[in-house]
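> next come a sequence and a model predicted from it.
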Amino acid sequence: MKKQDFLFIILVVVVFLPFFLSDAVYDWYKSFNAEHGMVMSFLKFAILSSLGEVLGLRISAGVYNRKGFGIIPRMVVWGILGMGINAAMIIFSKGVPQFMEYMGMANAAATFTSEAMSLDKVLVALAISVTMNTIFAPVFMTFHKITDTHILMCGGSIKSLITPIPMTKIITGLNWNVQWNFVFKKTIPFFWYPAHTITFMLPPDMRVLFAALLGIVLGVLLAVAARK
């Protein structure tokens, strides 16, 4: 472990430790999260998912940052994507149980919102996860790859946030072999299906935070994909 690793760990501990040690800080977080859910979604993903990308860079390149990586624009993009993820989680967690009732599962919505743990609740959570990750995740992952590529093409500059994205150029240049055979075919069914099943079994106010924490794992997975 190098000096930069120790500094990174210390920074993470300093940032997050107050939430565990101080009831006042944690109570403020819960209150602000309840009143400003979309703002907190932006902040959670901007910080935690970007942290995942930094870890991914450490794995793939041996450093936490480098010229052209674009930490700031990546954080902004992740924040915006985080709000989209929050919206998707709300939409699918409301819609899928209703569809399950339409298809014949009695009280699917009530079972899902119940605090009591049951096999039916797990099945509803799994159905929500599978539906969301099958419909929403491929589009999200591809768009995230496009924005990442765009930021790199702009040299990591903040100007990348206002520079038009050359969609055709980037889309046709993506490594679709990795995108399909690893990102879609492996990470979605073997990681995101079960991970988001757990997410949807958590209380609603904890789901976005847990999803953002999973963004750290995503950064590591993307680093693995980049090596292929």
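Thanks, I have the structure now.
> please count neighbours and contacts with C-alpha atoms only from this point.
Will do.
> quick one: contacts for residue 197?
Residue 197 sits next to 122, 125-126, 128-129 when contact means CA atoms under 8 Å, 6 or more residues apart in numbering.
> and these, which are buried?
In the contacts of residue 197, burial by neighbour count holds for 122, 125-126, 128-129, counting by 16 or more other CA atoms under 10 Å.
> keep only those of these that are in strands.
Among these, none falls in strands (DSSP state E).
> now for residue 3, how many residues are close by?
Counted with other CA atoms under 10 Å, residues neighbouring residue 3 total 7.
> an error on my part: the question was meant for residue 29.
For residue 29, the neighbour count with other CA under 10 Å is 13.
> rewinding a little: so which of the buried ones among the contacts of residue 197 comes closest to residue 42?
Residue 42 lies nearest to residue 129 out of the buried ones among the contacts of residue 197, by CA to CA, at 21.2 Å.
> next up, a second structure to put side by side with the first:
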Amino acid sequence: MLEAYINMVTANPLGMAAIQFAILGTLGEVASFSAVNRRFALPCNQMQLALKAVAWAVLGIVVKYGFVGVTGFADALLDHGLLPSFLSSGLGRAFLLSFCMQAVFGPQIMYFHRLEDNLILRQWNFSGMETALKALVWFWLPAHTITFMLDKPLQIGLAAAFSVALGFILGFAKSRAQKAQMSQAAA
């Protein structure tokens, strides 16, 4: 089964990135919203959810391009002797690629994704972006370090799965924050 998956990802990297992000990214949004509400619930109407799946698919393609781009960027820095050689293999390389992804590409992805959401929901809301940007350091930097330790065909799938994990984490954090606010208001 893993071999079939690897063959599909290798044969159609952009299509598979789109499919994986569409499914897992949307699942992460539903999971986050459901966690906040402590019951299964959709974060928007069904048409908007379908459009969000398309937005996640586009984001998957953007992330795939980002992975390829930061790899080329990091390789160029190493080839020109601008970085120490311990960053050229193993954990050092995985960390370098993850760092480049977060520093060079991460904020743009965050804002692009919020812009997609705003267009779908017909609003102009960038609240919470500070938390999203902080997640580049505390979540995505270590998560993508793990991701870049894997073989290339497995990287996008894990990145999409990490979106689900982050959805749960942020959903539970938001739920706890709302409880704390309600407790303070009642006191």
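Right, received. Where do you want to start? Computed from a predicted structure; not experimentally measured.
> which of the contacts of residue 197 of structure 1 are conserved in structure 2?
With both residues aligned by TM-score structural alignment, their matches' CA atoms under 8 Å, the contacts of these that structure 2 also has are 122, 125-126, 128-129.
> looking at these, which is nearest residue 200 of structure 1?
Distance to residue 200 of structure 1 across these (CA to CA) is lowest for residue 125, with 5.4 Å.
> for the closest one, what is the corresponding residue in structure 2?
Using TM-score structural alignment, the partner of residue 125 of structure 1 in structure 2 is residue 94.
> and the contacts of stretch 127-145 of structure 1?
For stretch 127-145 of structure 1, the surrounding residues in contact (CA under 8 Å, 6+ apart) are 88-89, 92-93, 96-97, 179, 184, 188, 192-194, 196-197, 200.
> ok, stretch 70-84 of structure 2 next?
Stretch 70-84 of structure 2 is contacted by residues 85, 87-88, 96-97, 100-101, 104 when judged by CA under 8 Å, 6+ apart.
> same thing with stretch 30-41 of structure 2?
Against stretch 30-41 of structure 2 from outside (CA under 8 Å, 6+ apart): 42-43, 164, 167-172, 174-175.
> can I get those residues in JSON lines including distance to residue 61 of structure 2?
Listed next are those as JSON lines, based on distance: CA to CA, whole Å:
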{"residue": "42", "distance to residue 61 of structure 2": "24"}
{"residue": "43", "distance to residue 61 of structure 2": "23"}
{"residue": "164", "distance to residue 61 of structure 2": "17"}
{"residue": "167", "distance to residue 61 of structure 2": "20"}
{"residue": "168", "distance to residue 61 of structure 2": "23"}
{"residue": "169", "distance to residue 61 of structure 2": "24"}
{"residue": "170", "distance to residue 61 of structure 2": "24"}
{"residue": "171", "distance to residue 61 of structure 2": "25"}
{"residue": "172", "distance to residue 61 of structure 2": "28"}
{"residue": "174", "distance to residue 61 of structure 2": "28"}
{"residue": "175", "distance to residue 61 of structure 2": "31"}
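> between these, which is closest to residue 120 of structure 2?
Residue 120 of structure 2 has its nearest neighbour among those in residue 43, at 12.1 Å by CA to CA.
> what number of residues lie near the closest one?
Other residues near residue 43 of structure 2 come to 16 when the count uses other CA under 10 Å.
> leaving out sequence neighbours, find the closest residue to it.
Spatial nearest neighbour of residue 43 of structure 2, chain neighbours left out: residue 33 (5.7 Å); criterion: CA to CA, 6 or more residues apart in numbering.
> dump the residue contacts of residue 76 of structure 1.
Residue 76 of structure 1 makes contact with residue 46 under the criterion CA under 8 Å, 6+ apart.
> just give me the match in structure 2 for it.
In structure 2, residue 76 of structure 1 lines up with residue 54, judged by TM-score structural alignment.
> sorry, back to before: settle this for me: the match of residue 125 of structure 1 is touching residue 151, isn't it.
No: the pair residue 94 of structure 2 / residue 151 is not scored as a contact, 11.0 Å apart, by CA atoms under 8 Å.
> with that, I have no additional questions.
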